[in-house]
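Novice: Pasting a predicted model and its sequence here:
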Amino acid sequence: MKKTIIAMALACLPLAAAADTTLYGQIKSSISASQVKIKSTDGMAKSAAATRINDNTSRIGVKGSETLGGDTKLIWQLEQRVSVLGDRQGWGTRDSFIGLQGKFGTLRAGNLNNILHEMDGFNPWMGTPSAAELGLSAYRGGSRSISVRYESPKFAGIHADLQYAPRDNQNPTDRYTHEKAGRDQYTAGLTYTRPNHYAKLAYTLRKNRVGSEDGQVARLETAYHADKVFLGLGLSYSRANENANTYLGYFTDGFNRYNHHDITADSRKNEAVESFDAALTAGYNSGNFRPRISYAHGRAAKGMHSGKTLVDKFDQLIVGGDYRLSKRTSLRGQLAYLRVGGNTLLYTDAANRTHKGKIEQTAASLGLHHRF
């Protein structure tokens, strides 16, 4: 039986070579320690110091192409999330598609990232726990959905990106009745590239994102990356992309209990919010060592209809870096601090009185990153 399997695998090798097929992936894992504190005039709730082993988006994929004639190629990819923790399964769970590429640009259909999901060049960190990466600034509005995506050819270093996720893929159980509100998603972007610099501008609209409110996110990302110096900046504006409970949950890392209340389930925070944040990363390459520092700041998230501050402004600082053990393997460590201001609505009590406070999260992590 083993000889048969080996023979079949060897027989497939010439076919794989002829089809221009590539196996690729990465393994990323870290060990982290973190703690969350929720404070108000009522007192303080402090989580235990959580120590855990994490998988930081390990993946494996296979991709290929075939020349169809002239400069037109068929392109395809199947990529899936895997985990060193053994808690992932399924095929095509990440960017997976089939499409065409030529002088007209690139057209793909499948389970695809939108351009906002790919705008994280200023976020070099391993992202567990939540304070340990610039998740709010880097991934707001980012998504992966069953969609069609077109990327234009480059003109003077600029190319356009258009993507549409159809209603009946977003609402699969309602495709023949249309009794539910449609959740179509539209995304557009522009990318400008030069040898040591790039800039990306993107906008996404999600129909009926929070109740009947259409979610909107606009983001600008730009970076300068010379041999030794790196400077990256991200700006993000969000409107009705989430309600205040969901937004507050980004900061708590799952520790949501305060005075016997779940602070991410308060009815007064079901209102859609508007927010703006910015993040800056600076780094220097010195041989195999690449130190980095990031700072992010977000304005207070206000209810779109009430105008009230529901989640106060936040500040985040991450310090760390990479040490390259080889061309494909890096050791990565970081220390992080995240603070949300004291004007944050935590909960409403039985007497309908509101209680406000602040949230602090600290984290440290050390991990390995290997590409193949």
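Specialist: That came through fine.
Novice: use CA for all of it now, contacts and neighbours both
Specialist: Will do.
Novice: end-to-end on stretch 128-146?
Specialist: End-to-end distance of stretch 128-146 (C-alpha to C-alpha, to the nearest Å): 26 Å.
Novice: And it, what's buried?
Specialist: 128-142, 144-146 (16 or more other C-alpha atoms under 10 Å).
Novice: Kindly report the same for stretch 328-339.
Specialist: For stretch 328-339, a neighbour-count test (16+ other C-alpha under 10 Å) marks 329-339 as buried.
Novice: out of those, who's nearest Gly43?
Specialist: Arg339 (16.9 Å; C-alpha to C-alpha).
Novice: What strand or helix carries the closest one?
Specialist: Assigned by DSSP states H and E, Arg339 falls within strand 329-348.
Novice: show me what contacts Ser58?
Specialist: Contact analysis of Ser58 by C-alpha atoms under 8 Å, 6 or more residues apart in numbering lists 25-29, 81-84.
Novice: Spatially, what comes nearest to it if we skip its sequence neighbours?
Specialist: Ile27 (4.6 Å; C-alpha to C-alpha, 6 or more residues apart in numbering).
Novice: mind checking which helix or strand that neighbour is in?
Specialist: strand 21-40.
Novice: I'd like the next helix or strand past that strand.
Specialist: Using DSSP H and E, the helix or strand that follows strand 21-40 towards the C-terminus is strand 43-46.
Novice: residues in contact with the most centrally placed residue in the chain?
Specialist: Geometric centre of the chain, nearest residue: Tyr139, 3.7 Å, by C-alpha atoms, centre = their mean. Residues near Tyr139 by C-alpha under 8 Å, 6+ apart: 116-117, 119-120.
Novice: The stretch 1-150 of the chain: strands as residue ranges?
Specialist: In the stretch 1-150 of the chain, the strands defined using DSSP state E, counting those that start in this stretch lie at 21-40, 43-46, 50-55, 59-69, 72-81, 96-102, 105-113, 144-151.
Novice: With distance to Gly367 added, can I get those strands in TSV?
Specialist: Shown next, in TSV, are those (distance: least, C-alpha to C-alpha, whole Å):
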stretch	distance to Gly367
strand 21-40	4
strand 43-46	26
strand 50-55	9
strand 59-69	16
strand 72-81	18
strand 96-102	27
strand 105-113	25
strand 144-151	26
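Novice: Use this one as the comparison:
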Amino acid sequence: MYMGIHKMNKTIIALATAAAIAAPVANANVTIYGKVHVSVDHVDQDGSTVWNVMSRASRIGFKGTEDLGNGLSLIWKAETTYDFSDGSAWDSARNAYIGLTGDWGTFLYGIHDTPFKMSTGKLDLFADTLADNNSTIGFHDVRADNAIAYISPNMNGLTVAAAIIAKEGQHSDTGLADAYSIAAMYSNNGLYLSAAYEDLGGPGNSIDHVSKWRVGAGYTMNAFTLNGIYESRDRNNQGTQNHWQVQGGYSFGNNVAKAMYGVSDSLNDSNKSSWALGLDHKLSKRTSAYALYVDSEHNLASEMGCDSPCAGDGFSFGMIHNF
């Protein structure tokens, strides 16, 4: 009898302890999420063949909301890169902010993708891979520090976003809106259209003065998807650089076959083209594997400042798991 009561008391204590530990987490409404994306790449750059194991925008994040009443909620997010290939536990910062949301839209401030970047993010079928359109074509996307942003609610398919960026005294830029970014995005019945403009002011965020505009379009009908992006960019008033890319995808079963072709011009007026073929295979709802081949006439690693290998001719085999 004593042993039975003793065991029951231990069980009650254990349950009470677990409840006490879990209660703050439950009350905080915190969600832990992330992505593991690692690829094995065989790349030919400048006549040299290199094997690489790359962690590609792998991340871990925490986010939460708090109901403030009257349809108003506080939102926050803290997300950082986690390198699954080289062991850097906490690498470069990703989106991290605090804000308010309601029927009127969302207001936030912190670190966030600019509306310019947001406008065509969904149009890159090769995002975060060796054939990513930023590295192969040279599209210029920014995740801005010190951003103050507003994103409108969905208005019959139309969403508008705007952000101002404080440079905090960098290169004599001391205003609240030393740089700014605006975008309009429309989505309805498989059609997606976007237009965006961005002026990044003087040197800051490790980039020179850049102003640019971009348009994007995508259409999905049954198993077929066709996307296109065009960007015109002026850097340091040295002339205009133009970049465009088209992508297509076909879904069958748990697979997506995809292709892309794009052209960019540099300041010396030499056009540079890239193309890629790929196949994605969904292993489960949250896990997928892929293989791709990319052929590029150039390597933009030095020009755009991205991690080497940024682009090149080669094969890539990767796995992605979302949690």
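Specialist: Sure thing, it's come through. On a predicted model such as this, the values are computed, not experimentally measured, just so you know.
Novice: Show me which of the buried residues of stretch 328-339 of the first structure is closest to Asn56 of the first structure.
Specialist: Arg332 (11.7 Å).
Novice: Quick one: map the closest one onto the second structure.
Specialist: Following TM-score structural alignment, the counterpart assigned to Arg332 of the first structure within the second structure is Tyr290.
Novice: tell me the contacts of that match?
Specialist: 278-281, 317-319.
Novice: just the helices in the stretch 101-250 of the second structure please.
Specialist: Counting by DSSP state H, counting those that start in this stretch, the stretch 101-250 of the second structure has helices at residues 115-118, 133-136.
Novice: name the helices or strands packed onto the last one?
Specialist: Helix 133-136 of the second structure sits against no helix or strand, with contacts defined as 3 or more C-alpha pairs under 8 Å, 6 or more residues apart in numbering; DSSP states H and E.
Novice: Likewise for the first one?
Specialist: For helix 115-118 of the second structure, the elements it packs on are strand 158-165, strand 179-188, strand 191-199, judged by 3+ C-alpha pairs under 8 Å, 6+ apart.
Novice: Could you export these to CSV, including columns for distance to Trp51 of the second structure and mean neighbour count?
Specialist: Formatted as CSV, these follow (distance: least, C-alpha to C-alpha, whole Å; neighbours: other C-alpha atoms under 10 Å):
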stretch, distance to Trp51 of the second structure, mean neighbour count
strand 158-165, 39, 22
strand 179-188, 38, 21
strand 191-199, 37, 21
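Novice: Please convert the ones you listed to TSV, extending it with distance to Gly69 of the second structure.
Specialist: Formatted as TSV, those follow (distance: least, C-alpha to C-alpha, whole Å):
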stretch	distance to Gly69 of the second structure
strand 158-165	24
strand 179-188	29
strand 191-199	33
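Novice: Identify whichever of these lies nearest to Leu125 of the second structure.
Specialist: Proximity to Leu125 of the second structure (C-alpha to C-alpha) singles out strand 191-199 among these, at 14.1 Å.
Novice: for the counterpart of Asp322 of the first structure in the second structure, what are its contacts?
Specialist: Residue pairing (TM-score structural alignment): Asp322 of the first structure is matched to Asp280 of the second structure. When contacts are counted by C-alpha under 8 Å, 6+ apart, Asp280 of the second structure touches 255-257, 288-291.
Novice: Would you mind measuring from Asp280 of the second structure to Lys258 of the second structure?
Specialist: Asp280 of the second structure sits at a distance of 8 Å from Lys258 of the second structure (criterion: C-alpha to C-alpha).
Novice: Could you do Ile32 of the second structure as well?
Specialist: Distance from Ile32 of the second structure to Lys258 of the second structure, by C-alpha to C-alpha: 31 Å.
Novice: Neighbour count for those two, which is higher?
Specialist: Between Ile32 of the second structure and Lys258, counting by other C-alpha atoms under 10 Å, Lys258 is the more crowded of the two (21 against 12).
Novice: quick one: what's aligned to that one in the first structure?
Specialist: Taking TM-score structural alignment, Lys258 of the second structure has Arg292 as its aligned residue in the first structure.
Novice: was I right about its match contacting Gly283?
Specialist: Yes: applying C-alpha atoms under 8 Å as the test, Arg292 of the first structure and Gly283 come out as touching, 4.3 Å apart.
Novice: In the second structure, what residue corresponds to Thr21 of the first structure?
Specialist: By TM-score structural alignment, Thr21 of the first structure lines up with Val30 in the second structure.
Novice: Next up, the contacts around its match.
Specialist: Contacts here follow C-alpha under 8 Å, 6+ apart; on that basis Val30 of the second structure touches 62-65.
Novice: Now list the buried members of the residues you listed.
Specialist: Buried among the contacts of Val30 of the second structure (16+ other C-alpha under 10 Å): 63, 65.
Novice: and the residue lying closest to Leu201 of the first structure once chain neighbours are set aside, how many neighbours?
Specialist: Once flanking residues are discounted, Leu201 of the first structure sits nearest to Leu220: 4.6 Å by C-alpha to C-alpha, 6+ apart. Per other C-alpha under 10 Å, the neighbour tally for Leu220 of the first structure reads 20.
Novice: Show me what Leu220 of the first structure aligns to in the second structure.
Specialist: Aligned against the second structure by TM-score structural alignment, Leu220 of the first structure finds its counterpart in Val215.
Novice: how near is that match to Arg233 of the second structure?
Specialist: 12 Å.
Novice: same thing with Asp141 of the second structure?
Specialist: 11 Å.
Novice: again, but for Glu79 of the second structure
Specialist: 29 Å.
Novice: ditto for Met54 of the second structure
Specialist: Met54 of the second structure is 29 Å from Arg233 of the second structure, by C-alpha to C-alpha.
Novice: Identify the residue spatially nearest to Asp120 of the first structure, adjacent ones excluded.
Specialist: Counting by C-alpha to C-alpha, 6+ apart, the residue nearest Asp120 of the first structure is Ala138, at 5.0 Å.
Novice: Isn't Thr348 of the first structure up against Lys356?
Specialist: No: here Thr348 of the first structure lies out of contact with Lys356, judged by C-alpha under 8 Å, at a distance of 9.1 Å.
Novice: what about the two, which has more around it?
Specialist: Of the pair Thr348 of the first structure and Lys356, Lys356 is the one with more neighbours under other C-alpha under 10 Å, namely 20 against 17.
Novice: Where does the more buried one sit, in terms of helix or strand?
Specialist: Element membership for Lys356 of the first structure, per DSSP H and E: strand 354-371.
Novice: Having no further points to raise, I will conclude here.
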